[in-house]
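K.L.:
I would like the atomic coordinates for the input below:
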Amino acid sequence: MKVLTENFRILQYCGVWLPVKWTGNFKEKCYHFYTIIIVLLYSSFCVSCVIGFLMSMDDIEKLVNSGVMMLTFITSFVKMMNLLIKRNDMLQIFGYMDGRLCRPQNTVEKSIQLNSTDRARSILKFYGSMVMGAVITITIGSLFEDVPTRNLPFNGYLPYYHSENFGYWIFAFLYQHFGHFCCAAIGCVSDTVVYGTLIQICSQLKILKYRFRNYMSEKLKKSEISSVMIEEQNFFDDSLEHHLIILQISSEVNDIFSFTIFTQFLLSSVILTVTIKTLSSLSLMSSKFASIVSYLSCMLGQIFFFCWYGNEVSLESSGITSAVYEGDWLTYSLKTRKNLLIFMARTIYPIVFTSGHIVTLTVASFNSLIKMSYSAYNVLSQVA
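P.N.:
Next comes the predicted model:
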């Protein structure tokens, strides 16, 4: 995998991404077995949290706290299953990106591609550090609060009384923290795959715009007229195909991740509201306050990056028309000018990513989500 190598290596360790080189041999069977174990462990953890949530109906505070984490765990489980089910579709997308037209053809295009790769790697490190910091904060808080009293970090149902025996308790304690770690790792890397893919789409759009602006090279200017016309037609055909590939990639990415992003948006409004409400009632110096702040930061960052990079794709795609216009029109043949005018008319409409075909991934959508969560928080505060 030449795109987002670090992301898929982490997913490989998490058991949700079979390496391409292992397909068709004994390693594939072993990895499928490993995947089944991970899925069973994490799904049982999610079911345990759901049952624990349903059994907490008589305690409002416990119900709210367990509900927030339950929704987070379920969201990560949905992302895990989406990666497993849509693996072949994702391989097809990255196959497009590795095609002839999408590859850099000179030093400037290589610089654009390298910059995008560095950005994708940076967001993995930054967002991954945020999530792992939250996991460490919650784990340390659990060690200080739950270990002395032999409580569990998360509200979940177990088929035995864990408090009566130290062995039972330590098994349940480690089991829940393992589930929490899987939730964080898979959810985080799944999100950064989306961010990285959107960054790569922006990279392809920048390369396409660069080619339109700088098509008439010195080599073409010195060529024969008949040769130039042939080169122009080949250039237009390649550019049109390149643009269609970008549209195809964008459409497939939207189809693959639309449901998971929609689930994230839908649950985030609830989680943000409840989390802020819980935060307002805690002591500033308590370990639980630090845990919730770190958790809230991850939730906000997660949604913001979805909206930010989706918005970047829309902005980059809306600039294609200007890039075509900024080309050396005086040197184009009449046929090429007519073709470019039709192409410009097609590229007036930008690429738009949606969440469940309802919410568009823009900065304005992020602002709307924050406003809606704040309004819901005010309503809850007045009711309480």
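K.L.:
drop to CA atoms for contacts and neighbour counts, all remaining ones
P.N.:
Fine.
K.L.:
Isn't P153 up against Q176?
P.N.:
Yes: P153 is within contact range of Q176, at 7.2 Å (criterion: CA atoms under 8 Å).
K.L.:
quick one: common contacting residues for those two?
P.N.:
Counting by CA atoms under 8 Å, 6 or more residues apart in numbering, P153 and Q176 have no common neighbour.
K.L.:
Setting aside sequence neighbours, what's the nearest residue to G319?
P.N.:
Leaving aside its chain neighbours, G319 sits nearest to K209 (7.9 Å; criterion: CA to CA, 6 or more residues apart in numbering).
K.L.:
Another for comparison:
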Amino acid sequence: MVEPLSKAFDNNVWFWKIFAVWIQEVGNKYYKCYAVIFLISLYFLYDGLLVLNLIYTPRHIETFVPELIFFVTEMAVLFKVHLLLFKSKSIQKAFEMLDCETFTGDTEHQIETNKRFKSLYKKYFLIYFWVCQICYVSIVLIPLFIYFINGNELHLPICNYYFLSEENRDNNILSWFSYQAIADYVHMTYNYTVDTFISGLIMMGLAQFKVLNVKLAMIKSSMDKNDLPESKLDAKMHQDLIKCIKHYALLREYCQIIENIFGTSMFFQFGVGVLSNCITLYAFLLPYFESQLIFLTTYASAMTMEIFLPGYLGTLLHYESAEIGRAVYQCDWIERSESFKRSMRLLVERSKTPIELTALKIFPLSVTTFIAIMKTAYSSFTLLRVVHNRESSDYN
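P.N.:
Modelled structure (predicted):
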């Protein structure tokens, strides 16, 4: 039996259930009580304290930037949690489409392609998972370990909570540290499970376009002409073409659904991408982060990956969907009936508008958009570096 395509996302859904953002899909009333308490204490309160901390942070660039790193990331996490809380019905619909017979396939090539892309997605999930775990260990667990072993001064891992008095913060350092450590792990999990999920949805659509292009090209060789009279052969080939047209229509509907799922989230993800990459680059210049190069490197890698991969996959999907018109011309259409050619022309006309996934219909998910974001981030970084050098020279 062919494994459903949606099974590739089992790890994502498992984490969403554990961390209380899969509320609408779990009918248990006790789970809903757990979810409300969990979200209030580790999501809304945590975000509120981050905002309060930023308000009280001294307006000096070397002090302000370290406090801004996680706050910027949290701006994107806000919309990712919104996606999970309010788009779960659409996510379930996307899962149902992935598991339908048209997508799971009835040919060896389609089954193998789906299997390959599911395996590729699971590898990507594991890579992203471990990059985030290394980042977390370097910023939270290693300083805590050094504190207990060597008795070094312990600083709060995420932000300094400037709204607290120094006495309060120092006397309750372990309590505040533990709260930030737990909440940060939860929010980090929201981040990488949604990022990988968005890329995974695009990846599965890309797999279907690859399958469809092969199906169209293979219509001419999908049966032995000597076994069927011409009329039955034409009817059989026309039937295969109609199946491909239905597959294409379903695939376009799937792309509309997934764009609706992640449109808002990706808009803010790409928007915040400029700020987060700029701030991360600037952080490498600060003495505060000299002992945290592992954290900065893994954090920068994760922030770059979460905007690069959707852009890269969006570009591949666009190109693969544009191949539909060319693929259909590879079938044995010249000697076919007029009804076959009419169906063929219908598919060609529809394929003249390739799929282009966008963020809120404002900008496309593409490599071009990613490059523009990185260029803007670097330009902002150079400006910030000039300000930093000027402040340093004035101080000296």
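K.L.:
mind checking what the residue nearest to G319 of the first structure lines up with in the second structure?
P.N.:
Alignment note: K209 of the first structure maps to N213 in the second structure; criterion TM-score structural alignment.
K.L.:
if I pick that match, what's in contact with it?
P.N.:
Neighbouring residues of N213 of the second structure by CA under 8 Å, 6+ apart: E323, I324, A327, V328.
K.L.:
And it, how far from S222 of the second structure?
P.N.:
N213 of the second structure sits 14 Å away from S222 of the second structure, taking CA to CA, to the nearest Å as the criterion.
K.L.:
hey, where'd the helices end up in the stretch 51-200 of the second structure?
P.N.:
Assigned helices in the stretch 51-200 of the second structure, in chain order: 61-86, 88-98, 101-104, 108-136, 142-150, 166-171, 173-217 (criterion: DSSP state H, counting those that start in this stretch).
K.L.:
Need the winner for burial among those helices.
P.N.:
Ranked by mean neighbour count, those are led by helix 173-217 with a mean of 20 (mean count of other CA atoms under 10 Å).
K.L.:
And that helix against the first structure, how far off on average?
P.N.:
Comparison of helix 173-217 of the second structure with the first structure after fitting gives an average deviation of 0.9 Å (mean CA distance after the TM-score superposition for the first structure).
K.L.:
following that helix, which helix or strand comes up?
P.N.:
Counting by DSSP states H and E, the next helix or strand C-terminal to helix 173-217 of the second structure is helix 230-283.
K.L.:
Could you check the angle that following helix makes with helix 173-217?
P.N.:
If you take axes from the mean of the first three to the mean of the last three CA atoms, to 10 degrees, helix 230-283 of the second structure sits at 150 degrees to helix 173-217.
K.L.:
what stretch of the first structure does the helix or strand that comes right after helix 230-283 of the second structure fall on?
P.N.:
Next in sequence after helix 230-283 of the second structure, counting helices and strands by DSSP H and E, comes helix 293-322. Residues 289-318 of the first structure are where helix 293-322 of the second structure lands when matched by TM-score structural alignment.
K.L.:
With the second structure overlaid, how far apart is that stretch on average?
P.N.:
For stretch 289-318 of the first structure, the mean deviation from the second structure after alignment is 1.3 Å (mean CA distance after the TM-score superposition for the first structure).
K.L.:
before we move on, what about stretch 268-279 of the first structure?
P.N.:
So stretch 268-279 of the first structure averages 1.3 Å relative to the second structure (mean CA distance after the TM-score superposition for the first structure).
K.L.:
Chain neighbours aside, what residue packs nearest to the aligned residue in the first structure for G273 of the second structure?
P.N.:
Applying TM-score structural alignment, one finds that G273 of the second structure aligns to S268 in the first structure. Counting by CA to CA, 6+ apart, the nearest residue to S268 of the first structure once its immediate chain neighbours are dropped is M299, at 7.2 Å.
K.L.:
Now do the one you found: how many residues are near it, please.
P.N.:
18 (other CA atoms under 10 Å).
K.L.:
now it: how far from V131 of the first structure?
P.N.:
Counting by CA to CA, the gap from M299 of the first structure to V131 of the first structure is 9 Å.
K.L.:
Kindly report the same for I37 of the first structure.
P.N.:
24 Å.
K.L.:
F340 of the second structure is in contact with H238, isn't it?
P.N.:
Yes: using CA under 8 Å, F340 of the second structure makes contact with H238 at a distance of 5.5 Å.
K.L.:
could you give me the residues in the second structure that stretch 370-381 of the first structure aligns onto?
P.N.:
The aligned range for stretch 370-381 of the first structure in the second structure is 374-385, by TM-score structural alignment.
K.L.:
What is the distance between that stretch and the centre of its chain?
P.N.:
Computed by CA atoms, centre = their mean, to the nearest Å, the chain-centroid distance of stretch 374-385 of the second structure equals 24 Å.
K.L.:
what comes up buried for that stretch?
P.N.:
Buried residues in stretch 374-385 of the second structure, counting neighbours by 16 or more other CA atoms under 10 Å, are found at M374, T376, A377, Y378, S380, F381, L384.
K.L.:
need the contact list for the fifth one.
P.N.:
Yep, that's S380 of the second structure we're talking about. The contact partners of S380 of the second structure, by CA under 8 Å, 6+ apart, come to C278.
K.L.:
Fine by me, thanks again.
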